[in-house]
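**Student:** Here is a sequence together with a model predicted from it:
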Amino acid sequence: MRLRVPAAQRNASAPRIASIPPLALAGGGLAVGVGGLYLAGLLLAGGDIDAGTTVRGVNIGGLSRAEAVRKLEERLGSAGSRDLAVTVGDRESTVDPRQAGITFDFEETVDRAVRADDIDPFTVIGGLFRSGGPVQPVVRVDEDKAHAALGKLAKSLDQKVRDGAVTFADGEVDQVAPHNGYALDTDAAVAPLRASFLRGDAGAVTALPARETKPEVTAEELRRAVRDFAQPAMSAPVRLTAADRRFTISPDDLGEYLTMRPDDTGKLTPRLDAKGLRASPAVARNLFGLPAEPRNATLRLVGDRVVAADDARSGVQITDKALGKAVLPLLTKSGTARTGEVAARVTPPEVTDENAARLGLTEKMSSFTVNFEPAPYRTKNIGRAAELINGSVVMPGRTWSFNRTVGERTEANGFVEGIMILNDEFTKAPGGGVSAVATTMFNAMFFAGVKPVEYGAHSFYIERYPEGREATVAWGSLDLKFNNDSGNAIYIQAESTETSVTITFLGTRKYDEIGSVTGPRTNVKQPERKVSTDERCVPQTPLEGFDVTVQRVFVADGREVKREPFRTHYTPRDEIVCE
C-alpha cells in the first residue's frame, strides 16, 4: 500500500530548488571552465619567465631569475670574451672586449625577460596561449676603458698619409706609391664596437670610423712624373762644355744630386743640387785649374818709368747656378740633344800691357821702406801681409782698405802669433808685427799725395817709426784706408825681406813733390813703472808720452800749393817688469 504525502507538506519539509534560467546555466558552466583554465595556468606557468623565452639561442623559459642568470653566464659567458676583429683603413687588428670595458649584463637581460608579477586571470590564462620569444641581451660599456683601449689601438693602426715620390739611385728610378692616411675616431668608434660585440658574429670584421687624409701627390701624378721626367733623366749621360773644357756626367752622378719635390698643387717638379754637383768629382776634376780670379799684368820700374809684362789673364768661374741652368733642360732630351754649354763668368784683368799707360800707370808716385829687427814671427807675418797687398789696383775714386785686402790675421789666413800692442802694453797675439806693414803703407800713401780716409797711430811711440807718421791696424776696430783722388789708377807693389818691408805706389804724380815737416813735441808726460806676473807678460822699456803735428806739404810747379796737418797723441810707454 503506497503512502501519499500532501503537496503542501512535501514542499515545507524538502529543500527548495529555485528555477535557473538557461543562460544562467550556461554562465555557470563558463565560470567553472575559466576557473579550470586559471588553475591550469598557475600550475603550468611555474617560474618567472614565459615559456619559449630565449637569449641568443639559450632557452630560459620557465626559469626563475636566478636560474636564468646562471644559465646565461654558463652558456654565453665565453662568447663575451672573444676578440672582435676590426679595421682602420686597410689595417686589421682585434679588440679584447673585456679590456675595452664591453660586457653582457645578464641580470638586466633576465629582468627584461621576466613577466610582470600580475596573477590576474586574464594574464595567467593568456600565458597558456603565448611564447616568450627571443630577448636581446643587455650590453654594458665602460666609457673610460673603451676610450683607453681605442686610443691604444689607434697607435698601432693609425697611418700617416704618404705622398707619391720619386727617388734616384745608381742611375735608376725608384717610386714610392702614395696611400691615404687614417686616424681612428675614438669617440665615434665606441658605438660600432658595441654593436659588433652585440651581434656576436664569429669571423665578422668591423670597420671602425676614421678620419681619412688624401695624399697631395697622387698615383696619377706619380706616373706622369716618372714618364715625363724621371725616366728620360736617367736614360743617358749629358755632355757639357765649360770654358775650354769638355766633360760628361753619367746618370749615376746625376742621380745623386737630383730630386723631385711637390709644389703647392701637388705636382712633382725636378730639383738639381747644382752646388753639390759642381763639387762632385765628376765635375770638379774636369774644371780643375781654371783660373777663378783674374791676374793683372806684372809692373816693374825701369828708372822711375813703369813697364808692363804680357802676363795678364782673365778669371773664369763656372758658378753653381750656371751649371744647373745648363744641365736641367738636357735631362728630358735624348740623343745628341743631351749636349749643352755652361755659361762661364769671365772677369778680365784690370791691368794689361795694352791698357797700363791708358790707366795712367806710368811712373813711381812714392816708395817707403820700414826696417825691423829680425824675428821669425815678424818675417812670417810681414811677408804674408805684403804678399796679399802686392798687385792691388785702386781705380780713380775708389777706396783701398788694409783689413779688406789683408783679411783677418788668423792661422788659417797664414799668420802666426807675435808681439803687438794691446791696452798700452806689448802682448802676444796672432798677426803681431803687421803694424810695420801698416806704417809702410801709411807713408807710401802720405808721399803719394792721396786722401786718407781712416788711420790711427800706436797708443805709444815706437822708435823705429817716424813720429807722427805711422799707423797700426786692428781687425774689427781700426782700419787703414785711403781714397784714390789722383785722377788715375794706382798699382801697389809690396815686397819684404827678413828685416824690411817696402811699398811702392805706381801711377801718375799729381804733384811734383810731397814733403813732410815734423813739429816739436808738446804736452810731454813721463812713464811709470809696473810689475806684472801675467804668464803672457812682455818686458817693456819706458818712453815719454807727447803730442806732435806733422805737416804734409804739396809742391807743384816749383811752389808750395797747400799743407795738411796730421796730429798725433802718444801716451807714455810705461816700464813693464815681468816676474
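**Tutor:** Structure's in. What do you need?
**Student:** alpha carbons only for contacts and neighbour counts from here, please
**Tutor:** OK.
**Student:** List the buried residues in the helix or strand hosting Thr109.
**Tutor:** According to DSSP states H and E, Thr109 maps onto helix 106-113. Residues of helix 106-113 classed as buried: 106-107, 109-111, 113 (neighbour count, 16 or more other C-alpha atoms under 10 Å).
**Student:** what about versus this one:
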Amino acid sequence: MAVIARSGQRAGAVVVRAFPWRFLVVPLAMSALALGSAAAAELAYSSRALPGLTVAGVAVGSLEAPALRERLESEIAAPWAAAGVTLRDGDREWTTTNGALGIVPDVDAAVAAALAYGKSGSALDRAGAWIDALRGDANVSFAMRARGDALAGFVASVARDANRAPVSGELALAGGDLRITPPQLGREIDGGVTVARLLSATMLGDREVALSVRAVYPPLDASGFDDAYAAAAAALTPLVVRVEDRGWSESSSALASLVVIDRIVARPGELPALPAEAIAPAVRYRYVVSLSGARLDSWVSALGAVLDHPAKNAKFRVREGDVLAVVPSESGVRVDQTKLRALLGVELLRPAGGATREVAAPAGVDAPALTTEKALALVPQLSRTSTFTTQYPPSDVRHANISTGSSQFDGVVIMPGETFSFWDLLGPVTPDRGYRYAGAIINGRSDENVIGGGLCQVSTTIFNAISRQGYEIVERHAHGYYIDRYPLGLDAAVFMPGNDFRWRNDTASPVFLWSLNGDTSLTIDLWGIPTGRTVTFSDAVQWNFVLPAKDQPADPAFLPG
C-alpha cells in the first residue's frame, strides 16, 4: 500500500518521517578519516622510529634501523665510553670511566626498543605514545652490559678499600682495672647491587652512583655490651660508706674484687633484632655483670667490723679494801649487715652520678649486755673467788710488757656463755701502746728481740686463776720447753698469729679479772659469784725430756748457775 505524504492530514492518519542521516554522516566521516590517517601513519612508521622519539636524549625520530644504529653508535657509544663514573660512599669516592669499566651500551637492544616504541597495546595506548613522541616527551633508556672482567675487578678493589671487619666487644678485669674493647659494626659492600647500579643509566654524560653497603654485626655488639659496661664502670666507682660521723673509703681496685663479668650466649629475644638487610653473626653474645655473693658477704662483714661502734658493757674496778666500783656502760651503733648487703648489691651496679659514690649504711642501736643498772645490782653478790701469783726475774722491759698487758683485762666482764680470748681483749701489741722488746720463745728457742716479750706470764697467770674455778678451757698451748717459774704443766703460751688462750664462762653468772703488779710478780684475781665447784689437781708427770740446743743462749734474766 502506498503511503503518500501530504501537507494536510486526515485525523487518525499515520505519518512516517525520514531519519536525519546528514547529522551522523559528518562525525563518522571525520572519525573514519582520522582512523584512516592513524592507520596510514602506523603503516608508514612500521619500520621506523616514531617522530620526535629520543634514545638517551639522542634524537632518533623517523629513522629506520640502519640509520638509527649508526646514529646510536656515533652519538651514544663513543661519548658513553669517555663519560666519567663516580662511585660514592658518604664523603669517600672512587672515580673512573665507563670505558675503563668495560661498560658498553647494548645498541642492539636500544634499536629494537626504539623501533618497538608506540607500536603495541590498545589503540588508545598507541595514540598516547604518538602524542608523547610528537611533543618530545618520549625517551627510551638504553641497557648496559659489561664486557670483560674490568667491572668486577673495580668493584672488588673498592670492596677491599671500603669493607671493614666487625669488632666484637670485650669487657674484662685485669689488675683491678676495667679493660674494654668497644664493639664496632663492620661494613661489606653489596657487590651485586653495586654492579647493577653501575650498569643502569638513563642519560649520557658523567654520573654518580651510590655504593651499596651492608652493616656487618659482630658476635657481641653494642646491645650486648653497653649495659654491662655501664654496670661494671659503676661498680668500680670509688666508694665511701658512712655511719654517723665515721666513714670507710674503698678504692676502685678493691671494689673490682667484688665484680664478676660473664660472657654468655644470648637467648632469642634477649637482644634487639638486627636490621633485615644486615649481615648477622652465627651466634650472638652478651655480657652479664654481677657481684660475687661470697665476696660481698665477706666485705660487708669487714665493713661492719670497721664501722660498728660496739656498745661497752659496764666494768668493775677494785678499790682499796676490795671495794667494788662500777664503770658505766655505753650504748653503741651496729651496722645492719643484712640490709647493707642488700643495699650495696643494688647500689654498686647503678651509675654513681659523680666521681665518688657515698652510701649511708643502715644501722641501729647496739645495747650493752651488762648495763650500769645490772652491774650495780651484782655488786653485793660478787666476791674474789680465785687468785694466783707468778714470779719473774727483775727486768724493766719485761715488767713494762706484763703490767701493760695485764691491765687490758682489768674489770672486763665475761658474761655467761661468753668466751674469753686473750688476743681479742688484749688488742695490738705495739710500741706506741707501751710495749717493749724482750725475751720470748720462738720455734722452741729463746729470742730476746720480740715486741711484747713476757706476755705469756699474763696468759699463764690468768690460766691458773680461772682453772681453779673449773671454767671450760677452749684453747691452750704449752711452751716449747719447761719454764720453772710456772707450775709444772700449767703454763699457757700465746703467740700472734697462731696461739691464743681461750676459756668459756660456762656458769650462769658474770665474772671479771683484776690484776695486781709487783716489781717481779703478777697476781690475777678472779671475781664472781661462787659456783660451788671443787677443783683438784693431780701430781704432774714428766716425760719426753728434751735437752736445749747447744747454741741456746742463757736467759739474761737469770744469774749464771
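**Tutor:** Great, that's in hand. Given the structure is predicted, the values throughout are model-derived calculations rather than measurements.
**Student:** TM-score for the pair, please.
**Tutor:** Once superposed, the chains reach a TM-score of 0.48 (TM-score structural alignment, normalised by the length of structure 2), with 349 aligned residues with a C-alpha RMSD of 5.5 Å.
**Student:** Name the next helix or strand downstream of the helix holding Thr109 of structure 1, please.
**Tutor:** helix 121-126.
**Student:** Name the next helix or strand downstream of that next one, please.
**Tutor:** Downstream of helix 121-126 of structure 1, the first helix or strand assigned by DSSP H and E is strand 133-134.
**Student:** just the buried residues of helix 106-113 of structure 1 now: which is nearest Ala24 of structure 1?
**Tutor:** Ala113 (41.2 Å; C-alpha to C-alpha).
**Student:** The closest one reaches Asn59, doesn't it?
**Tutor:** No. Counting by C-alpha atoms under 8 Å, Asn59 is not a contact partner of Ala113 of structure 1; they are 11.0 Å apart.
**Student:** Find residues that contact each of the two.
**Tutor:** Thr53 (C-alpha atoms under 8 Å, 6 or more residues apart in numbering).
**Student:** coming back round to it: with distance to Arg223 of structure 1 added, can I get the buried residues of helix 106-113 of structure 1 in JSON lines?
**Tutor:** Output for those, formatted as JSON lines (distance: C-alpha to C-alpha, whole Å):
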{"residue": "Phe106", "distance to Arg223 of structure 1": "58"}
{"residue": "Glu107", "distance to Arg223 of structure 1": "61"}
{"residue": "Thr109", "distance to Arg223 of structure 1": "58"}
{"residue": "Val110", "distance to Arg223 of structure 1": "62"}
{"residue": "Asp111", "distance to Arg223 of structure 1": "63"}
{"residue": "Ala113", "distance to Arg223 of structure 1": "62"}
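**Student:** helix or strand for Leu376 of structure 2, which one?
**Tutor:** Assigned by DSSP H and E, Leu376 of structure 2 falls in helix 372-378.
**Student:** list the buried ones in that helix?
**Tutor:** For helix 372-378 of structure 2, using 16+ other C-alpha under 10 Å, the buried residues are 372, 375-376.
**Student:** helices or strands up against it?
**Tutor:** Judged by 3 or more C-alpha pairs under 8 Å, 6 or more residues apart in numbering; DSSP states H and E, helix 372-378 of structure 2 is in contact with strand 323-327.
**Student:** again, only this time at 10 Å
**Tutor:** strand 315-319, strand 323-327 (3 or more C-alpha pairs under 10 Å, 6 or more residues apart in numbering; DSSP states H and E).
**Student:** which one of those has the most crowded surroundings?
**Tutor:** Sort those by mean neighbour count, taking mean count of other C-alpha atoms under 10 Å, and strand 315-319 sits at the top with a mean of 17.
**Student:** So which other helices or strands are in contact with that one?
**Tutor:** So strand 315-319 of structure 2, by 3+ C-alpha pairs under 10 Å, 6+ apart, packs with strand 323-327, helix 372-378, strand 413-414, strand 511-517.
**Student:** would you list those in a markdown table and tack on distance to Ala123 of structure 2?
**Tutor:** Formatted as a markdown table, those follow (distance: least, C-alpha to C-alpha, whole Å):
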| stretch | distance to Ala123 of structure 2 |
| --- | --- |
| strand 323-327 | 121 |
| helix 372-378 | 118 |
| strand 413-414 | 118 |
| strand 511-517 | 123 |
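**Student:** who wins for proximity to Gly293 of structure 2 among these?
**Tutor:** Nearest of those (C-alpha to C-alpha): strand 413-414, 34.4 Å.
**Student:** which element follows the closest one toward the C-terminus?
**Tutor:** In N-to-C order, the element after strand 413-414 of structure 2 by DSSP H and E is strand 419-421.
**Student:** Okay, and Ile462 of structure 2 sits in which element?
**Tutor:** helix 455-467.
**Student:** got the angle for that helix vs strand 511-517?
**Tutor:** 130 degrees (axes from the mean of the first three to the mean of the last three C-alpha atoms, to 10 degrees).
**Student:** so what does the following helix or strand past helix 455-467 of structure 2 touch, helix or strand wise?
**Tutor:** Per DSSP H and E, the first helix or strand lying C-terminal to helix 455-467 of structure 2 is strand 472-475. Contacts defined by 3+ C-alpha pairs under 10 Å, 6+ apart place strand 472-475 of structure 2 against strand 419-421, helix 455-467, strand 502-504.
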